[in-house]
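Q: attaching a predicted model along with its sequence, questions to come.
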Amino acid sequence: METIRFDIDADGIATLTIDVPGQSMNVIGPDFLADLDAAITRISSEEAIKGAVIASGKDSGFMAGMDLKYFGSMLVSAGGRPPAPADIFDKVFVLNQLFRRLETCGKPVACAIEGTCAGGGFELALACHHRVVGDNPKTQLGLPEILIGLFPGGGGSQRLPRIMGVQMALMTMLQGKLMRPAEAGMMKVVDQVVPQGTAVEAARAWVKANPTASTQPWDVKGFKFPGGAGQFNPGFVQTMVGALPMTLKQTQRNMNAPIALLSAVYEGASLPFDRAIRVESKYFAKVAADPQAGNMIRSLFVNKQAAERGARRPKDEPRAPTMKLAMLGAGMMGAGIATVAAQAGMEVILFDRDMAYAEKGKAHVEEVLKKRLGRGMTPEKMAATLARVTPTTDFAALAGCDFVIEAVFEDASIKAEVTKKVEAVLGADTIFGSNTSTLPITKLAKAWSKPENFIGVHFFSPVEKMPLVEIILGEKTGPAAIAKALDFVAQIRKTPIVVNDSRGFYTSRCFGTYVQEGVEMVAEGINPALIENAGRQLGMPVGPLAVGDEVSIELGNRIVLAAKKELGDAYVPQRSDELMGRMVELGRLGRKNGKGWYDYPEGGKKHLWPGLADLFPRTGDQPDVEGVKERLLYRQLIECARCFAEGVLETPEDGDIGAIFGWGFAPYTGGPFSHMDTVGIAHVVAVLDRLAAAHGDRFAPTQQLRDMAASGAAFYRPAPSRAAA
């Protein structure tokens, strides 16, 4: 066997140690499936074997889920076309059959879990008769498949409700929630929580002491779900009746997997287990056959992991971890960056022009750490982390810093002044990163003697929670700066994308179009409530006006004024510019002062400002919600496509990751470029032409899109080769 080591001890207990070669974490692939099949045959057929323990031979943890490259191969048939759901069913049901063979092999099987056990690995554990987990606070257990557009397809949707009850199991699976060992023990998902490093020993002891415990509870006559189940059980009916509308509301009817999961659980709960797992595989195959799952897996898992592992890092540059960070500016962004840097073990010199601001920045660090007490943070660890942050107003205190991040006021002249003063202390060989969200990096780099050592490092607010960092290359940014910035992002465990210089770069530029189009529609007299609801139904986290309030109408107006000043006659004005200016004149600056597109009454719930109807009277001919959704979506798509055509983006992978994790672009699409590929570039061009004719050149397709439509190319697939005539 290539993936499983099979040993039998003197008591006749077989230990199956999983160690998939060439993988940092155990995953389920064809070799593992074949080896597990052979191991089950030995366990069930050899009389000398009294039972078995399944464990991991890797320090990284027990097992993750399916090898996604292998899973991807299931979704391609002859000729490269998507297979029918029935064909996918035959492939995915293999896993269900195998786990079912394991739990009905006639011998007791215990699972010894040390480290993270998730997805298909956790489904393997659920198929064992006894589960033992080593008590490590970093260990996570659960079924997170819903987060990448799938749902548990190895029996998890049927076993978990039979172990913890339908209501709790649905909450866990629909959220993709991972549990720590103590919680898993409390929920009876694992049978024993033992000291770290002793799980295998405890599992062997259980098998030895329970030679006849080879039947799962759901295979015993008279088995009942915890809390009850079935169409005539009031609690079960109430759970399912409530789960459907709640799920539809949460997903805005955009996600396939949650609804399929509800169907699999509902139907499976009334069936014998062997029938129930067939129902699960049927729904799983249906979800897998839709492009949505493939798009989400590619962007949210495969490409995200590749980015975090340095896909865009210059290969020849030596590792350059940051030891001492100069953090310029102690406002919300600066304090947030200081927090994540200190948590990653770096010394941070937190600089501001006023000591009160610098101290306030450190107080922010302390507040964030306090909220984590009891959740992996101890008082001792908190004190050590806080001690790494030193507030200062003295540029000389930056001496010895090996990386600089600037997050001062968004004004080019102020940034240039600070940049020159830092260089006087550290020298131009130090890498300097600017956290600007809109100002061109090439222009800012002129204040640093070696522009090859100047780079954009754009964080998102709140820094502690937002997973993305946008790395921006100026015209002269060199490989050492790129490597340093990406190594820093890896240290703080965030996801990077790398883009080229442009006003607004990629994320701010494209995100802004979502807000701008919402404001354009307000100016046209379209009902603001319709606009906001359409934005949420599209799959965005909040409506365009609500998010405009969050980032500040005043900031948006300031960016417009700066762009007008910079571009002069080349700037193309929009009606939204005038409206934002009018809102600022009225003192409606956004959430920060309690009044913007919404009112924010103290102690009350926010609501759309009624005065909008007076400022911009409603048109009598209101569009339908689909029309509003289309405008909000395609205004973002065309700006993303322009960034690609202009070379701001070099890869569609960066575009999709940046959109989803940077501004919350509808995750179910897999990102704007995945979505355009899925609906077809020709369709995208046709819609854009129609919208441009109705609403203006901001929707006009790029020539690149037209060429792609004509050739049959896609962002993730080149144009098909044409045979010579």
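A: That came through fine.

Q: CA only for contacts and neighbour counts going forward, please
A: Fine.

Q: what is the neighbour count of Gly433?
A: 28 (other CA atoms under 10 Å).

Q: an error on my part: the question was meant for Ala710.
A: 12.

Q: what's the answer for Ala666, then?
A: 22.

Q: OK, contacts around it?
A: Leu538, Gly539, Met540, Pro541, Ile660 (CA atoms under 8 Å, 6 or more residues apart in numbering).

Q: where does the fourth one sit: helix, strand or coil?
A: Of the three states, Pro541 takes coil according to DSSP: H, G, I helix; E, B strand; the rest coil.

Q: ok, it - contacts?
A: Here Pro541 is in contact with Gly664, Phe665, Ala666 (CA under 8 Å, 6+ apart).

Q: what do you get for the first one?
A: Leu538 is in contact with Gln252, Asn254, Lys629, Leu633, Ala666, counting by CA under 8 Å, 6+ apart.

Q: wouldn't the first one be in contact with Gln537 here?
A: So the one you mean is Gln252. Yes - if you go by CA atoms under 8 Å, Gln252 and Gln537 touch, sitting 5.2 Å apart.

Q: okay, these two: which has more neighbours?
A: Gln537 (22 against 15).

Q: sec struct for that one, please.
A: Classified using three-state DSSP, Gln537 is helix.

Q: any idea how far Glu524 is from it?
A: Distance of Gln537 to Glu524, computed by CA to CA, to the nearest Å: 21 Å.

Q: tell me the buried residues in the helix or strand containing Arg690?
A: Element membership for Arg690, per DSSP states H and E: helix 681-695. Neighbour counts using 16 or more other CA atoms under 10 Å place Ile681, Ala682, Val684, Val685, Val687, Leu688, Asp689, Leu691 of helix 681-695 among the buried residues.

Q: let's bring in a second one:
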Amino acid sequence: MKEFSYSKDAAGIVTVTMDMEGPVNSMNAEFGPIFKQMVDRLEAEEGLTGVILTSAKDTFFAGGDLKRLLAITPDQAEMLFAEVEDMKADMRRLEKLPVPVVAAINGAALGGGFELCLVCNHRIAASNPKTKIGLPEVTLGLLPGAGGVVRLVHLLGLEPAMPFVMEGKQLAPEAALKAGLIHEVVAPEDLLTRARDWILSVQGDADAATQPWDQKGHRIPGGGSNSPKMAPRIAGAAAMLFQKTKGLLPAPKKILDIMVEAGGKLDFDTALRYETRRFVSLVISPEAKNMISTFFFGLNQVKGGASRPKDVPRSKVQRLGILGAGMMGQGIAYSAAMAGIEVVLRDMTQDAAERGKAYTEALLTKRVKRGRMTEAEAAAVLARIIPVAETEALRGCDMIIEAVFEKIEVKDQVLAECEALLGEGGVWGSNTSTLPITRLASKAANRANFVGLHFFSPVDKMPLLEIIAGQDTSDETLARAFDFAQQIRKTPIIVGDKTGFYTSRTIGTKIIEAVELVAEGHDPIRVDNLSRLTGMPTGMLSLLDEVQIKLVTDIYRTQVGMGLLDPAEEQNPKARDMLAAMLDDHDRVGRATGKGFYDYADGAKVIWEGLQHWRDPEATISDRDIQDRILFRPVLESLRCLEEGVLRSVADGNIGSIMGIGAPVHTGGYIQYVNTYGLDRFVARCEELAAAYGPRFAPPQILRDHAADGRPFR
């Protein structure tokens, strides 16, 4: 068989070793015919006593061919349905062989790879630290379409299966064994021997060669979906699902639907066909196209260094200096120490520096309690952080990051005090969300080695690092910053040095548009709730309270004072006036002081009664217009950033918007959203909004050009 090696030993055991063309085995267009040929041969094999399915690759099996699935169009749906059904029929034939079949899992088995394992009677995994086992399709807007949903329900039961199929949970071999996904974990060198020994040990045992769901009297563990005790649990799962996805992600909803049908309403084979129909409907959905484009291809492009300057050798930071042990500095220190970097954490006093280190100690203590690291490992991480008050301790660091107050004069001061302490060729990074890097670098002795590093709070949880290239920042410095980001396990994007960079500039548009709606007289609770129902993690007014009205207003006033913004060109003047009045006249600072758009007390929040001053009972607007105004603003701003060169790639914009500023997951990022919305349709909708609400919604030229040429943003 092409790409599957087939060998039979003296005991009648056939070992099939998958070795498909390319770096991994996958369910591509070639897989179906090869798999069918394998099953045909096994069914015809005389003297067959058992089958071992394994892989010649580092991974066992990588799952579906996402590039092909991304290209499937609605008119190809029936073709895909027939193709998947044929493959599943062959998988069904394999699991109905009258001999035991073992999956010898030598590496990662995810998605279709684990579905292939589920077809086998016995699953043995090698204790490989890189191995992950699970069904992560939902994270790409899909569902396990090769029998994964149906088989896992019958194997584990409805509730235990939910985290794996509805959340895409992945486990290491030992955890997978405990969860019941596999039967054994052995040393890699013992994998095939143990598979063979198990087959020999169950000869003559009919149940060993029969899947649980094909055995007489089989019942779904914990009860089927038609049992009275499961009804409230299913209803609760549906309610929690809507609360989490707001109805915008079809995949988990369809997975739950399949689970209910497979869990007792349909026979096993009919449930498999039902699963195929749901799978195909997702493949052609815009949500899946968006999520596959960004979370797989876009993320791989970003992590692969598409925006990293070429021809610069890879580098690692050995000793990192951090100025400022506050919220940002302590988070950076933790991330760096976890990556094995020695950290010198400096603050104005020794006590302040020690408090910064204590942040890491608290996080490590939680990890130890949860069994995620040993006490010895935690102690080693903590020992890498050296809290100091004197600046001389920074001497020789190959990178220094200042994470002091967001004021130019403070940043200038620490630069003057500490830049000379850098080791030869060392990089100076300024952690800032808005202050111009070129301006900050103007006071540096070595501007080429000065770069912006915009971390997101909390640093230990937020995965993005926005790297800002100043006018004089060298390619070598950008490359070293990129490598440092990956070293501390952050996803880096490189952006240009224009006001607000990419993330701060873009997140501000959706927030200020929500404020504008309230300033126009619309109900603030309605505005906040509808913004959340676009798929944003939280309502925009609630988000502004978290960020703080004072901070947003101070940043705006600073940018005006520096000549970076012209108040005469402000696109949301009513909103700016409203925020100024809330802050200056009513001391509405934000949630930190208990007073923002909401009043906060005793764990509850209530809309501030003073907002009635701006309410206009005559103001009317549709729900759709509210949501489109809030969603389209950051989309249009992302396109303008791409047009101006602030963004170096579409992938950077999509990943940056998802990981950094809460773009709705179903959009695949703000730029990708335009592709599946439809370029012409998006232009037309922008023109409608511009006519009704102002030129800030006018389509930028880059959008018009792509629409005219029919070119998606890639």
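A: Sure thing, it's come through. Given the structure is predicted, the values throughout are model-derived calculations rather than measurements.

Q: any idea what the TM-score is?
A: The TM-score (TM-score structural alignment, normalised by the length of the second structure) is 0.93; 705 aligned residues with a CA RMSD of 2.3 Å.

Q: is Pro672 of the first structure in contact with Ala659, as I believe?
A: Yes - the pair Pro672 of the first structure / Ala659 is scored as a contact, 7.2 Å apart, by CA under 8 Å.

Q: common neighbours of the two, please.
A: Phe665.

Q: after the helix holding Arg690 of the first structure, heading C-terminal, what element do we hit next?
A: Following helix 681-695 of the first structure toward the C-terminus (DSSP H and E): helix 703-711.

Q: mean shift of that next one relative to the second structure?
A: Helix 703-711 of the first structure, aligned to the second structure and superposed, deviates on average by 3.2 Å (mean CA distance after the TM-score superposition for the first structure).

Q: and Phe482 of the second structure, how close does it get to Lys490 of the second structure?
A: For Phe482 of the second structure relative to Lys490 of the second structure (CA to CA), the value is 9 Å.

Q: residue in the first structure matching Gly356 of the second structure?
A: In the first structure, the residue matched to Gly356 of the second structure (TM-score structural alignment) is Gly361.

Q: you'd agree Phe62 of the first structure is up against Cys117?
A: Yes - Phe62 of the first structure lies in contact with Cys117 (CA under 8 Å); the separation is 5.2 Å.

Q: between those two, which is the more surrounded one?
A: Shown here are Phe62 of the first structure and Cys117; by other CA under 10 Å, Phe62 has more neighbours (30 against 26).

Q: show me what that one aligns to in the second structure.
A: Per TM-score structural alignment, Phe62 of the first structure is aligned with Phe60.

Q: please report how far the closest residue to that match other than its chain neighbours lies from Cys117 of the second structure.
A: Counting by CA to CA, 6 or more residues apart in numbering, the nearest residue to Phe60 of the second structure once its immediate chain neighbours are dropped is Gly107, at 4.7 Å. As for Gly107 of the second structure, its distance to Cys117 of the second structure is 12 Å (criterion: CA to CA).

Q: residues contacting Val589 of the second structure?
A: Here Val589 of the second structure is in contact with Asp545, Gln548, Ile549, Lys550, Met582, Leu583, Lys595, Gly596 (criterion: CA under 8 Å, 6+ apart).

Q: switch to 7 Å and redo it
A: Taking CA atoms under 7 Å, 6 or more residues apart in numbering as the contact definition, Val589 of the second structure lies against Gln548, Ile549, Lys550, Leu583, Lys595, Gly596.

Q: among those residues, name the ones in helices.
A: Mapping the contacts of Val589 of the second structure onto helices (DSSP state H) picks out Ile549, Lys550, Leu583.

Q: reformat those residues as CSV; add neighbour count and distance to Glu406 of the second structure.
A: Below are those laid out as CSV (neighbours: other CA atoms under 10 Å; distance: CA to CA, whole Å):
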residue, neighbour count, distance to Glu406 of the second structure
Ile549, 24, 15
Lys550, 21, 13
Leu583, 18, 19
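
Q: and for the counterpart of Gln305 of the first structure in the second structure, the neighbour number?
A: Alignment note (TM-score structural alignment): Gln305 of the first structure maps to Asn300 of the second structure. The local packing of Asn300 of the second structure (other CA under 10 Å) involves 14 other residues.

Q: nearest to Gly121 of the first structure among the contacts of Pro541 of the first structure?
A: Closest approach between the contacts of Pro541 of the first structure and Gly121 of the first structure, by CA to CA: Ala666, at 28.6 Å.
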